[in-house]
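> any chance you can model this:
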Amino acid sequence: MTDRTLRTTRRTALKTVGLLAFTGASGVAAGNPPGDGDDTLRRFSEVAVPGAQEVVTQKTWAYIATGDGFAVVDWRSPNRPERVGTFHAPGTGIADVKVDGDLLAVSSQGSEHDHGPGEDPDPDPDAEIGTHLYNVSDPADPEYLSTFQVLPDGVHNAHLVDDTLYVAKEAPFDESALIVVDVSDPTDPTELSRWVLEDVHPELDSVTNFVHDVYAQGDYAYLAYWDAGTRVLDVSDPTDPVEVSSFGETEDADKGDEGDPWNRVFASPGNAHYVQPSPDGDHVYVGAETYAGESGGIKVFDVTDFDDPQQVAEIEAEDRNDGIFADTSHNFDVTSNRLYTSWYDAGARVYDITDPVNPEQTYEYDPDGSSFWTAVRERGFVVVSDIGGGLVFLHEDRGKPGAPGFDGADSVPNHERGQ
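Now for the predicted structure:
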């Protein structure tokens, strides 16, 4: 090998567990605090998007998951972003969107007549849950094309690259898998393969080991596999994914379902919740999302040798311990020398990762009353989704301080903290 060569769904479990307190984390090598200069990102502009959750950008357009569909924002004029449409999509629990060229992928976790807490989902073969595909050659007028069905629990996260859709089939936890889908004809998506952790590592057969998210780059797919850490697959042949590396597995990942596995899922010592490699592929950034005990930070792994990956740094979460909401990491964006992060109630932050071993915080945006799902870099701005309220376009030099004018997290439909 060369160096480069229980049936209960998670959202139902969250209803059972409820909102838990959060405390701070410690790590191997924490990101340095900002310097003495003006380190506050400025609010350049904003646009209300009721129900806002994940946002992805493509040049002058932004696409936002809204719980029961998605919204499209035109920001050709960054000082006057305009929501040009809000569109209902089949199913509910829509928290994930991805775009590549003229194709938009919108993932749904539940049907219009979803099951209640503690009830088995109805595996209706006609249910429109899974990942929905839209033609966005005219972004203001999306055209529904098809649905790649994933029954019975739909899709929380997916990734879209060229003609391939990577679907993280998270639930039921004991049936979790990465599904690789050919979308070269988006009116007829075709499954090419699926990769199941337990088939390769039977010793890791546990409801605590499930694929929560996926990021594809080049010949590799990087899987955030919760307690089983990050698994890297060679997908150069999409019909036959092959594992080439793994790292960040928790010490309890091989305990199966003994004891209280749900406590292991939702509490410390953490997990692999979101993963993204650096553009050159030499480092992988892995965010944890925890619900009790230590709040999840972001670990940095050197993977220049897939046979011997090494953790080289960790950016710690803040210890706010507000007793209600999270200060744990969520989705982030990695460029060649910057890391753009969202920390739920603990704001959005930018880190200089020119030296990945020593990440240094350079800017932050942390207004009262906001909670952030996503932070992405586009066109010289940091675009963040304020949960339930909308988008904020941030700039290092231009704009004003302070919170956006729209209401935030309390207004989000179909949203539960920790998804």
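> from here on, just use CA atoms for contacts and neighbour counts.
Noted.
> which residue is nearest the centroid of the chain?
residue 331 (4.7 Å; C-alpha atoms, centre = their mean).
> so it makes contact with residue 375?
Yes: Residue 331 lies in contact with residue 375 (C-alpha atoms under 8 Å); the separation is 6.7 Å.
> show me the helices in the stretch 201-350 of the chain, by range?
Listed in chain order, the helices of the stretch 201-350 of the chain (DSSP state H, counting those that start in this stretch) span 261-266.
> quickly list what's touching both of residue 331 and residue 375.
Residues within reach of residue 331 and of residue 375 at once, by C-alpha atoms under 8 Å, 6 or more residues apart in numbering, are 341-342.
> re earlier: from residue 288, how far off is the residue nearest to the centre of the chain?
The gap separating residue 331 from residue 288 is 10 Å, by C-alpha to C-alpha, to the nearest Å.
> repeat for residue 352
Distance from residue 352 to residue 288, counting by C-alpha to C-alpha: 20 Å.
> out of these two, which sits in the busier spot?
Under the criterion of other C-alpha atoms under 10 Å, the comparison of residue 352 against residue 288 puts residue 288 first, with 26 against 20.
> what about the closest residue to that one other than its chain neighbours, neighbour count?
The shortest distance from residue 288 to any non-neighbouring residue, by C-alpha to C-alpha, 6 or more residues apart in numbering, is to residue 296 (4.5 Å). Counted with other C-alpha under 10 Å, residues neighbouring residue 296 total 36.
> relative to residue 386, how far out is residue 296?
Taken as C-alpha to C-alpha, the span from residue 296 to residue 386 is 19 Å.
> please apply the same query to residue 411.
Counting by C-alpha to C-alpha, the gap from residue 411 to residue 386 is 11 Å.
> who has more neighbours, the two?
More crowded of residue 411 and residue 386, by other C-alpha under 10 Å: residue 386, with 36 against 14.
> that one reaches residue 410, doesn't it?
No: using C-alpha under 8 Å, residue 386 is not in contact with residue 410; the gap is 10.8 Å.
> another for comparison:
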Amino acid sequence: MAYSNSFGEATRRTVLKATAGALGVAAVSGTAAASDGEYDPYQPETIGKSSDNVSNAGYHSMGAIGSESTAGRPENPHYGGITEVRVHGDYAFVGLFSSRDETDGRGVAIVDISDYNRAETEADLDQAEMTVLSFFGNQNPGTAIMDVKVSADGNYLFLGTQPITALFGELTTSTDSDADSTSGTNTGGVVAVDVTDKGNPTIAGTFDAFTTGIHNLFHHRIGGNDYVFACKDIEYAGDAGMYVFEFHRDTGLLELVNRWTVPEEPNTDAAPFPFFYCHDVEVQDDPKTGTPTAYLSYWDAGLQVLDVSDPTSITRIGRFEMRQAHFATPAPDLVDGKRVCIASHEEPSGDYDDGMEEKSNPKSTGTVFLVDADGIYEDPSVTTDLPLLDDWTWQNATTIEGVDDIEFTDFALSPHNSTVEKHVDPRSGAVEFYVHQAHYHGGLRYLNIDTGDWSLVETGWSRPQYDVPEASMMEGLNATSPNIWGPM
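Next up, the predicted model:
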């Protein structure tokens, strides 16, 4: 990743993204069995290698407060699972899905990554260390911290919580000694955290009346006000959808101002459970119009694109039809003059799509789509059907000789979250866009957006593995290593 003798600004950002992604494997271990020369979906092209065309720059196990060398070695792990990683300036905010003895009661780790930001040479990078500054306690031991987002000024975190830890045998009997419980064991919701003092995060406000909880959320400032867009996922009692809150910094109040759902009725005969599943959302000020625009992943209802300039009156302006719309993110800028976004499946198992009609790339590990979103504001009065530019799949049984099925369970080989990053060559000024795709046991995959033919081309990957104690592994979902949830 390094240019000859020094790192330019764009290169430091690239290193940072890979480093933050490495946080996501801190507490997960386990190794697939050797394949003895036969095709093994858990160890396909990567036997004996941990990366290709990228460098693994750092690792912190989240074991305790302190630096990589003093508190972050594999033998000193976080006990439980890790979810989202979000970066703001010199800090990474790491969600902790579950936390049990010997690291009980944690919800979020706040990590100083300034050493990596300041690195100018490879020698600097070798000396750089991440340092955990503090842990914010989980307010309710029956819920999992499913998502973490940070405000644009870096002063607030917004957490989505769900009562999922109990389902996976991760329920503990105590929480952080300084954290008073704010919700019952069978509810989940939104938690706002003041992180102005990175060493002493404090709770700012909560909204927690959501049965199955808030799976993912996003913060965005619109008209000078703070809004949180939160996905209440499974249709349980007519209450699924994207909930919109205005966050009042002076009081900590999360004021519910809207709820949006897809207007179509779910066709429950067309696909396996969970049909219409409001899963995840990202919001950006559109690079062409400046309009606050939400990209909402709605499972078998596909990708929904929404004008959220007035959060109390939301308009659908685009739609990309797909199965299992798990995550979507827009490019941060126009790509060769075009507005594009990335959308991807989440694939629970190798046989999940049995009986599913019109599934893109069945019998595979799941697909990443490059979507043309250029038309969304051409006529805001209609919902524009967005065309597909290209798709990419890590492993596909139809393209591997002698393989009839890609066999896996527990989401182990699926795509997960991604970012689209603008890379600028510090020498020539040339601009390229890359998808940094988290892929659970597939690690981090790097896909170039080739504008010559509008294709996704894999250019590198990283699958680091660290030998943490077996007792620290995440329970319930899977224990593959690595288990990359998201890059940032």
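> overlap in contacts of residue 331 and residue 288 of the first structure?
By C-alpha under 8 Å, 6+ apart, residue 331 of the first structure and residue 288 have these common neighbours: residue 274.
> got the contact list for the equivalent of residue 296 of the second structure over in the first structure?
With TM-score structural alignment as the criterion, residue 296 of the second structure lines up with residue 223 in the first structure. Counting by C-alpha under 8 Å, 6+ apart, residue 223 of the first structure makes contact with 211-215, 230-233, 275.
> what's the closest non-adjacent residue to the residue nearest to the centre of the first structure?
That would be residue 374: by C-alpha to C-alpha, 6+ apart, it lies 5.0 Å from residue 331 of the first structure.
> and the one you found, how far from residue 113 of the first structure?
Relative to residue 113 of the first structure, and taking C-alpha to C-alpha, residue 374 of the first structure is found at 28 Å.
> quick one, which of these two is more surrounded?
Taking other C-alpha under 10 Å, residue 374 of the first structure and residue 113 do not tie; residue 374 has more neighbours (28 against 11).
> check which helices and strands the helix or strand hosting that one sits against.
Taking DSSP states H and E as the definition, residue 374 of the first structure sits inside strand 372-378. In terms of contacts (3 or more C-alpha pairs under 8 Å, 6 or more residues apart in numbering; DSSP states H and E), strand 372-378 of the first structure is packed against strand 55-58, strand 332-334, strand 338-342, strand 381-386.
> pick the most deeply packed of these.
When you average the neighbours per residue for each of those (mean count of other C-alpha atoms under 10 Å), strand 381-386 leads with a mean of 28.
> what's that strand aligned against in the second structure?
The aligned range for strand 381-386 of the first structure is empty, by TM-score structural alignment.
> so how far is the following helix or strand past that strand from its chain's centroid?
Counting by DSSP H and E, the element after strand 381-386 of the first structure in chain order, helix or strand, is strand 390-395. Remark: strand 390-395 of the first structure is offset 18 Å from the chain centroid, using C-alpha atoms, centre = their mean, to the nearest Å.
> can you find the partner of residue 234 of the first structure in the second structure?
So, by TM-score structural alignment, residue 234 of the first structure is matched to residue 307.
> didn't that match look like it was pressed against residue 295?
No: at 9.3 Å, residue 307 of the second structure does not count as touching residue 295 under the criterion of C-alpha under 8 Å.
> residue 62 of the first structure matches what in the second structure?
Per TM-score structural alignment, residue 62 of the first structure is aligned with residue 92.
> check the gap between its match and residue 328 of the second structure for me.
21 Å.
> still on that earlier bit, with residue 350 of the second structure as the reference, measure out to whichever residue in the second structure pairs up with the residue nearest to residue 288 of the first structure.
In the second structure, the residue equivalent to residue 296 of the first structure is residue 366, according to TM-score structural alignment. The gap separating residue 366 of the second structure from residue 350 of the second structure is 9 Å, by C-alpha to C-alpha.
> residues that sit against both of those two, list them.
If you check residue 366 of the second structure and residue 350 against C-alpha under 8 Å, 6+ apart, no residue is contacted by both.
> does anything pack onto the lengthiest helix in the first structure? Which helices or strands?
Longest helix of the first structure, by residue count under DSSP state H: helix 10-17. Using 3+ C-alpha pairs under 8 Å, 6+ apart as the contact criterion, no helix or strand is in contact with helix 10-17 of the first structure.
> residue range for it in the second structure?
So helix 10-17 of the first structure sits over no part of the second structure, by TM-score structural alignment.
> how far off centre is that helix?
Taking mean C-alpha positions (C-alpha atoms, centre = their mean), helix 10-17 of the first structure and its chain are 18 Å apart.
> which stretches of the stretch 101-250 of the second structure form helices?
Under DSSP H, counting those that start in this stretch, the stretch 101-250 of the second structure gives helices at 114-118, 122-127.
> to residue 230 of the second structure, which of those helices lies closest?
The minimum distance between residue 230 of the second structure and the helices of the stretch 101-250 of the second structure falls on helix 114-118, with 30.1 Å, by C-alpha to C-alpha.
> residues making contact with the closest one?
12-13, 15-16, 90-91, 125, 128-130.
> pull the most distant pair out of the residues you listed.
Farthest pair in those, by C-alpha to C-alpha: 91 and 125, 16.7 Å.
> return the residue of the second structure aligned against residue 347 of the first structure.
Counting by TM-score structural alignment, residue 347 of the first structure lines up with residue 443 in the second structure.
> typo on my end, residue 170 of the first structure
Residue 170 of the first structure maps onto residue 233 in the second structure, by TM-score structural alignment.
> what sits against its match?
Counted by C-alpha under 8 Å, 6+ apart, residue 233 of the second structure has contacts 212-215, 240-241, 277-279.
> nearest to residue 324 of the second structure among those residues?
Taking those together and measuring to residue 324 of the second structure by C-alpha to C-alpha, the closest member is residue 277, at 8.7 Å.
> what about the closest one, how many neighbours?
24.
> so it makes contact with residue 298?
Yes: in this structure, residue 277 of the second structure is within contact of residue 298 by C-alpha under 8 Å, at 5.3 Å.
> what comes up buried for stretch 304-322 of the first structure?
Of the residues in stretch 304-322 of the first structure, 304, 306, 309-311, 313-321 count as buried by neighbour count, 16 or more other C-alpha atoms under 10 Å.
> and which of those is nearest to residue 239 of the first structure?
Of those, the one sitting nearest to residue 239 of the first structure (C-alpha to C-alpha) turns out to be residue 306, at 21.5 Å.
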